[in-house]
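**Q** let me see the structure of the following:
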Amino acid sequence: MAGGAAALPSRRPGPARRALREATQDLHERMHGHPALLLLSRGCIGRDAYAALLVGFLRFHRAVEDRLSRGPDLGPFGIDVVARRRSPELLDDLSALGVSVPAMPPCDLAVPESVPAALGYLYVTEGSRLGGRVLARALETTLTPGSAEGRHFLLGEGGRQGQGWGEFCAAVEDVGVSQDARAEMAGAAVSAFIAFEACLGRA
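**A** Alright, predicted model coming up:
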């Protein structure tokens, strides 16, 4: 394991995470304006629209998981990509909603050819955990009140969520020590955000 991945970073982002945030800021803000995500954040999304949103999430996360499984090994940097897969949570939620997973068109996302590129993809999937609990609470009028059923994806890893993000950020700073590595990481994150947006659509 690379040395920096063993310790949690400070709350202040390092140069690699700042580069990621700056490169994806506009795309991230545009995602917040997605119609279904707006309805979800306001607590007024319907059950069918929520299920459709989860299908879009599943399409994206399955694509990223597939590409990472064929990319470079992140184990030396303290990242277990299998343990971080989120598609099982989405499948559980769709099952709870009584929704069969439809056939999904392919997602336009290349296999990462380097560790920085792989971490750029993970920046998007790991970042999607942040704020999930707030969105989960917004589903009280849509799903069974007080139950986790149908919202495991949004609830994430529970008490380990902050630790998992900290470990990821430490790996990002370990790998992103050079300007070239940070640029490669940021470019991959932008590609992942564009793919994410395409998977959700605008309906």
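**Q** drop to CA atoms for contacts and neighbour counts, all remaining ones
**A** Fine.
**Q** all helices of this structure, in order?
**A** 15-32, 35-41, 47-69, 87-96, 115-127, 132-137, 152-155, 161-175, 179-200 (DSSP state H).
**Q** can you lay out those helices as JSON lines showing mean neighbour count and distance to P106?
**A** Putting those into JSON lines (neighbours: other C-alpha atoms under 10 Å; distance: least, C-alpha to C-alpha, whole Å) gives the following:
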{"stretch": "helix 15-32", "mean neighbour count": "16", "distance to P106": "20"}
{"stretch": "helix 35-41", "mean neighbour count": "18", "distance to P106": "22"}
{"stretch": "helix 47-69", "mean neighbour count": "20", "distance to P106": "8"}
{"stretch": "helix 87-96", "mean neighbour count": "19", "distance to P106": "16"}
{"stretch": "helix 115-127", "mean neighbour count": "23", "distance to P106": "17"}
{"stretch": "helix 132-137", "mean neighbour count": "18", "distance to P106": "26"}
{"stretch": "helix 152-155", "mean neighbour count": "22", "distance to P106": "22"}
{"stretch": "helix 161-175", "mean neighbour count": "20", "distance to P106": "27"}
{"stretch": "helix 179-200", "mean neighbour count": "21", "distance to P106": "9"}
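**Q** wait, which of those helices is closest to P105?
**A** Checking the helices of the chain against P105 by C-alpha to C-alpha gives helix 47-69 as the closest, at 8.2 Å.
**Q** mind giving me the packing neighbours of the closest one?
**A** With contacts taken as 3 or more C-alpha pairs under 8 Å, 6 or more residues apart in numbering; DSSP states H and E, helix 47-69 sits against helix 35-41, helix 87-96, helix 115-127, helix 179-200.
**Q** tell me which of those sits nearest to L27.
**A** helix 179-200 (6.7 Å).
**Q** quick check: angle from the closest one to helix 15-32?
**A** Here helix 179-200 points in a direction 20 degrees away from that of helix 15-32 (axes from the mean of the first three to the mean of the last three C-alpha atoms, to 10 degrees).
**Q** next, the angle helix 161-175 makes with helix 179-200.
**A** Using the same axes, to 10 degrees: helix 179-200 against helix 161-175 is 140 degrees.
**Q** this one as well, want them side by side:
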Amino acid sequence: MIAVPVSPLETSRCKRLKAATHREHDSVDQLVMAAHPFEDRARYGRFLLVQHHFHGSLHGLYEDPHLNAWLPGLSSLSRLAAVEQDIRDLGQLPPALPARVKVDPAQALGWLYCSEGSNLGAAFLFKHTQCLGLDESLGARHLAAHPQGRAQHWKAFVSAIDGLALDEQQEADVIAGAIAAFEAYRTKVTEVFAADLHTTTNTSKG
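**A** This next block holds a predicted model:
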């Protein structure tokens, strides 16, 4: 039997997104863990600043009418308020909101894919916060599972994105948006944990 090659468009959009951004995703994961954000509460407080910057920059996308028409219920999914409360739980005041991400709807899907996907992977991070005496009611609200459950919520979100009718340029824009989101997050982690990451790198070389 002759194998028939499968067109990229015959796989689901989110599977293509995952394949196209796996390097960026893995790089961010490794960078975050290299920063040791769960070593103590002070360090975790700095991690919350990274989270605040990311979720704050996306708040406009969660409120966008066009995106809410594409993804019903999107406006209720923003974790910005939870991050701000987590910061207050640690005795700090949330910083000013960062500039909002301004992209076209297709690119916005890529940013939202990263944001909502991070909640799926947050189960691992949430366990670390418990070692600091934090949980879904104190300091780690934004890392807690969605009321539907992490897997079920992600499945529903993926289904909604996969069900959208997009043209070829929009397909490329979704991927570009996701890559930009990972890069923006990576940049903020590097900025907030610069000294620690430099020390870690030098130690590993030594």
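**Q** so what number do they get for TM-score?
**A** Once superposed, the chains reach a TM-score of 0.77 (TM-score structural alignment, normalised by the length of structure 1), with 183 aligned residues with a C-alpha RMSD of 2.6 Å.
**Q** return the distance of the residue sitting nearest the centre point of structure 1 relative to R47 of structure 1.
**A** Computing the C-alpha centroid of structure 1 and ranking residues by C-alpha atoms, centre = their mean puts T125 first, at 1.7 Å. To R47 of structure 1, T125 of structure 1 is 23 Å away according to C-alpha to C-alpha, to the nearest Å.
**Q** please report how far N68 of structure 2 lies from H59 of structure 2.
**A** N68 of structure 2 is 12 Å from H59 of structure 2, by C-alpha to C-alpha.
**Q** same question for D196 of structure 2.
**A** Distance of D196 of structure 2 to H59 of structure 2, given as C-alpha to C-alpha: 29 Å.
**Q** what does A184 of structure 2 align to in structure 1?
**A** Matched by TM-score structural alignment, A184 of structure 2 corresponds to A195 in structure 1.
**Q** again with A42 of structure 2
**A** A42 of structure 2 maps onto D48 in structure 1, by TM-score structural alignment.
**Q** repeat that for G139 of structure 2.
**A** So, by TM-score structural alignment, G139 of structure 2 is matched to G150.
**Q** show me what contacts the residue nearest to that match when sequence neighbours are not counted?
**A** Distances taken as C-alpha to C-alpha, 6 or more residues apart in numbering put D93 closest to G150 of structure 1, at 4.0 Å, once the chain neighbours are dropped. If you count contacts by C-alpha atoms under 8 Å, 6 or more residues apart in numbering, D93 of structure 1 has them with 54, 149-153.
**Q** of those, closest to R21 of structure 1?
**A** F153 (22.9 Å).
**Q** roughly how far apart are the closest one and Y121 of structure 1?
**A** Distance from F153 of structure 1 to Y121 of structure 1, by C-alpha to C-alpha: 18 Å.
**Q** I'd like the helices and strands packed on helix 47-69 of structure 1 as a markdown table, with distance to R21 of structure 1 appended.
**A** Compiled in a markdown table, those are given as follows (distance: least, C-alpha to C-alpha, whole Å):
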| stretch | distance to R21 of structure 1 |
| --- | --- |
| helix 35-41 | 20 |
| helix 87-96 | 24 |
| helix 115-127 | 9 |
| helix 179-200 | 8 |
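**Q** between these, which gets nearest to Q161 of structure 1?
**A** Using C-alpha to C-alpha, the nearest of these to Q161 of structure 1 is helix 115-127, at 9.6 Å.
**Q** chain neighbours aside, what residue packs nearest to the aligned partner of Q92 of structure 2 in structure 1?
**A** Under the alignment defined by TM-score structural alignment, Q92 of structure 2 corresponds to V99 in structure 1. Take V99 of structure 1 and drop its neighbours on the chain: the residue closest to it by C-alpha to C-alpha, 6+ apart is A51, 7.3 Å away.
**Q** hmm, the one you found is touching A96, no?
**A** No: here A51 of structure 1 does not reach A96: they are 10.1 Å apart, not a contact under C-alpha atoms under 8 Å.
**Q** where's the counterpart of S76 of structure 2 in structure 1 relative to R129 of structure 1, distance?
**A** Aligning on TM-score structural alignment places S76 of structure 2 opposite A83 in structure 1. Using C-alpha to C-alpha, A83 of structure 1 is found at 14 Å from R129 of structure 1.
**Q** neighbour count: these two, which is higher?
**A** Taking other C-alpha atoms under 10 Å, A83 of structure 1 and R129 do not tie; R129 has more neighbours (19 against 7).
**Q** dump the residue contacts of the spatially closest residue to R186 of structure 2 that is not a sequence neighbour.
**A** Leaving aside its chain neighbours, R186 of structure 2 sits nearest to V28 (5.7 Å; criterion: C-alpha to C-alpha, 6+ apart). Neighbouring residues of V28 of structure 2 by C-alpha under 8 Å, 6+ apart: 182, 185-186.
**Q** circling back to that earlier point, correct me if wrong: the match of Q92 of structure 2 contacts Y50.
**A** No: applying C-alpha under 8 Å, one finds V99 of structure 1 not in contact with Y50, separated by 10.9 Å.
**Q** which residue lines up with the residue nearest to the centre of structure 1 in structure 2?
**A** Aligned partner of T125 of structure 1 by TM-score structural alignment: S115.
**Q** OK, contacts around R129 of structure 1?
**A** For R129 of structure 1, counting by C-alpha under 8 Å, 6+ apart, the contacting residues are 154-156, 161.
**Q** reformat those residues as TSV; add distance to R182 of structure 1.
**A** Listed next are those as TSV, based on distance: C-alpha to C-alpha, whole Å:
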residue	distance to R182 of structure 1
L154	29
L155	30
G156	27
Q161	24
